[in-house]
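**Q** sequence first, then the predicted structure, then my questions.
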Amino acid sequence: MFSAFMTTRTPFAVVFWQWVNQSFNALVNYTNRNAKSPTTTTQLVVAYVSATSSAMITALGCKAYWSKRASPFVQRYVPFAAVAAANCVNIPLMRQNEILHGIDCTDESGKLIGQSKLAAAKGISQVIISRITMCAPGMLILPVIMERAEKYRFMQKITFLHGPIQVMAVGCFLSFMVPTACALFPQRCSLKTTTLAWLEPEAYEKMKEACGGKLPERVYFNKGL
């Protein structure tokens, strides 16, 4: 949503738009959490501060490192590094109760058979990948387009329109990247019970008991968005 503004190169602009973007992401991640895993006010504050801080620190760190070692073109990719880093912090923290207490798992018919922390970790990992993939084209391809376009005389005369042009371009990218990224992984994920037995034996035993001693080959769960 704010990708176009985050491709700007001034330190203040990078920090400000990373803060705006991660504030928005915190709200999105909160509304898409597992409703059965309530999040306390303290957890919300920690998640928000951690996510926005990681984005700004990454952005400023990359910019400080690359400012003397890389061209202005390469510096355009600093915002993407910050967004990727922040997503890796923001989403797990906003949904930390799912990781701490597990999420509901069902058999193929939809019957609840238990909870699994491993399932939560898998689902959240897939959501992180989807979110990064969603913004990648707009933040990786757009800098190349703008770098070349800005060399033309007519573009140099309409610098005040560069922002709106980038916003429109990002909107075009998102129009097909949102459904594409969401479709990378099925909404209803599955996990092999053999993997569960190896990595989360306690949850496996509880599920086995709930199923009368015979677990299905896979358990299913909703990964969230």
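**A** In hand now; what should we look at?
**Q** for the rest of this, base every contact and every neighbour count on C-alpha atoms.
**A** OK.
**Q** in stretch 181-190, what's buried?
**A** For stretch 181-190, the neighbour count (16 or more other C-alpha atoms under 10 Å) marks 181-182, 187, 189-190 as buried.
**Q** equivalent analysis for stretch 199-212, please.
**A** 200, 203-205, 207-208, 211.
**Q** equivalent analysis for stretch 10-23, please.
**A** Within stretch 10-23, the residues scored as buried using 16+ other C-alpha under 10 Å are 14-15, 17-19, 21-23.
**Q** and of those, the nearest to Thr194?
**A** Gln22 (37.2 Å; C-alpha to C-alpha).
**Q** now the strands for the chain?
**A** 103-106, 112-116, 188-192, 218-222 (DSSP state E).
**Q** so which of the ones you listed gets nearest Asn29?
**A** strand 218-222 (14.7 Å).
**Q** can you check what angle separates that closest one from strand 112-116?
**A** Using axes from the mean of the first three to the mean of the last three C-alpha atoms, to 10 degrees, the direction of strand 218-222 lies 80 degrees away from that of strand 112-116.
**Q** could the strands of the chain be laid out in JSON lines, adding distance to Val83?
**A** Output for these, formatted as JSON lines (distance: least, C-alpha to C-alpha, whole Å):
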{"stretch": "strand 103-106", "distance to Val83": "27"}
{"stretch": "strand 112-116", "distance to Val83": "29"}
{"stretch": "strand 188-192", "distance to Val83": "25"}
{"stretch": "strand 218-222", "distance to Val83": "25"}
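**Q** comparison target, given below:
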Amino acid sequence: MPERLNIDAPLWDQSTFVGRFKHFLWVTDPRSCIVGDEALDKAKELVEQYRKGSEPPGTSVDQVIYAKKLYESAFHPDSGEKQNVFGRMSFQVPGGMAITGAMLQWYRTPFAVVFWQWVNQSFNALVNYTNRNAKSPTTTTQLAVAYLSATSSAMLTALGCKYYWQKRASPFVQRYVPFAAVAAANCVNIPLMRQNEFLHGVDCTDEKGKIVGQSKLAAAKAFTQVIVSRIIMCAPGMLVLPVIMERAEKLPFMKRIVFLHGPIQVMGVGCFLSFMVPTACAIFPQRCSIKTTTLAWLEPEAFGNIKKNCGDKVPERVYFNKGL
């Protein structure tokens, strides 16, 4: 009898970057975001049946793997709830390429800068909320304050860069206004949209998955890693593409198709994101960890609770979902 698939474990080794890259290339496949609700619900049902060993007779491993792919792309790993399609990581390529391409193309007027930063940070806020650690609930008021603060910070940063660089920098350097605003706003958007994780701590487990306590320090580590990943995700498209477009727009045939510059930038960003979304997600392990000795030094209260729950067998490390 063939060995059964571990339905709750990734198909590739997550202790290596290559393994994580393959996993996220698979799970963030943009084609998954156009699969209908009925197919997603059936995939979830098959995953749950397989987990219990009660899948329909004749079910192949390939069917189980495809159901696992749809399930992991559309349902939250903590709550099991179906995610908003626009907030899923599988929507990062189509959503990100459209918005980032527009930001890179239309950056010359204050209105364009403000409008596209608002659109981008609204999208980011949705992605951040959708991919949060769902075991730390956030109230509607907290979400509203976080959203307004994050979008405002992005627009103010963009406008500040725009006015500062307008008189001091060349038109080429001004092309980097969108990236400066996006990088700064990510440092605000992610912590604000996931503030409850820091206020109350995230659930930490031992190596076997048993919850042993909560930690604010773990939440701070998760925020830092996600912020770095998000900036790296958008950096190549927003840093390299302006160089390409600056030179390309001077070519005679490009001057005749000005109306296509926007679509060209959108497609260019899409090419970068197709590779960078799984790359950025794979930089840090999804199941993040922190040493209990670090907690004992920097967060003694959390360590005390873990020690109380574990008794004499305090694990060397505790693990938590960092979000995406």
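**A** That came through fine. The shown structure was predicted, so the numbers you read here are calculated from the model rather than taken from an experiment.
**Q** among the buried residues of stretch 10-23 of structure 1, name the ones in helices.
**A** Judged by DSSP state H, helices contain the following of the buried residues of stretch 10-23 of structure 1: 14-15, 17-19, 21-23.
**Q** mind checking what Asn133 of structure 2 lines up with in structure 1?
**A** Taking TM-score structural alignment, Asn133 of structure 2 has Asn34 as its aligned residue in structure 1.
**Q** oh, I was asking about Leu217 of structure 2
**A** In structure 1, Leu217 of structure 2 lands on Leu118 (TM-score structural alignment).
**Q** what about the residue mapped onto Thr159 of structure 1 from structure 2, how many neighbours?
**A** Matched by TM-score structural alignment, Thr159 of structure 1 corresponds to Val258 in structure 2. Val258 of structure 2 is flanked by 11 other residues according to other C-alpha atoms under 10 Å.
**Q** and Val83 of structure 1, by the same measure?
**A** Counted with other C-alpha under 10 Å, Val83 of structure 1 comes out at 28.
**Q** which one of the strands of structure 1 lies nearest to Glu147 of structure 1?
**A** Per C-alpha to C-alpha, nearest to Glu147 of structure 1 of the strands of structure 1: strand 188-192, 40.5 Å.
**Q** which part of structure 2 matches that closest one?
**A** Residues 287-291 of structure 2 are where strand 188-192 of structure 1 lands when matched by TM-score structural alignment.
**Q** what does stretch 66-86 of structure 1 give?
**A** Going by TM-score structural alignment: stretch 66-86 of structure 1 matches residues 165-185.
**Q** residues contacting that stretch, please?
**A** 103-104, 107, 113, 117, 121, 150-151, 153-155, 157-158, 161-162, 231, 235, 238-239, 242-243, 246 (C-alpha atoms under 8 Å, 6 or more residues apart in numbering).
**Q** one more: stretch 171-189 of structure 1?
**A** Residues external to stretch 171-189 of structure 1 that are found in contact with it (C-alpha under 8 Å, 6+ apart): 1, 123, 126, 130-131, 133-135, 137-138, 220-225.
**Q** in PyMOL, how would I select the buried members of these?
**A** Selection of buried members from the contacts of stretch 171-189 of structure 1 for PyMOL, criterion 16+ other C-alpha under 10 Å:
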select buried, resi 123+126+130+131+133+134+135+137+138+220+221+222+223+224+225
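**Q** and the contacts of stretch 171-189 of structure 1, which of them are in helices?
**A** Of those, the ones assigned to helices by DSSP H are 123, 126, 130-131, 133-135, 137-138.
**Q** look up how far Asn124 of structure 2 lies from the residue most central in space within structure 2.
**A** Centroid check for structure 2 by C-alpha atoms, centre = their mean gives Leu324 as the closest residue, at 3.6 Å. For Leu324 of structure 2, the distance to Asn124 of structure 2 (C-alpha to C-alpha, to the nearest Å) stands at 11 Å.
**Q** which parts of the top helix by length along structure 1 are buried?
**A** Criterion DSSP H: the longest helix present in structure 1 is helix 41-66. Neighbour-count burial for helix 41-66 of structure 1, with 16+ other C-alpha under 10 Å as criterion, is recorded at 43-44, 47-60, 62-63.
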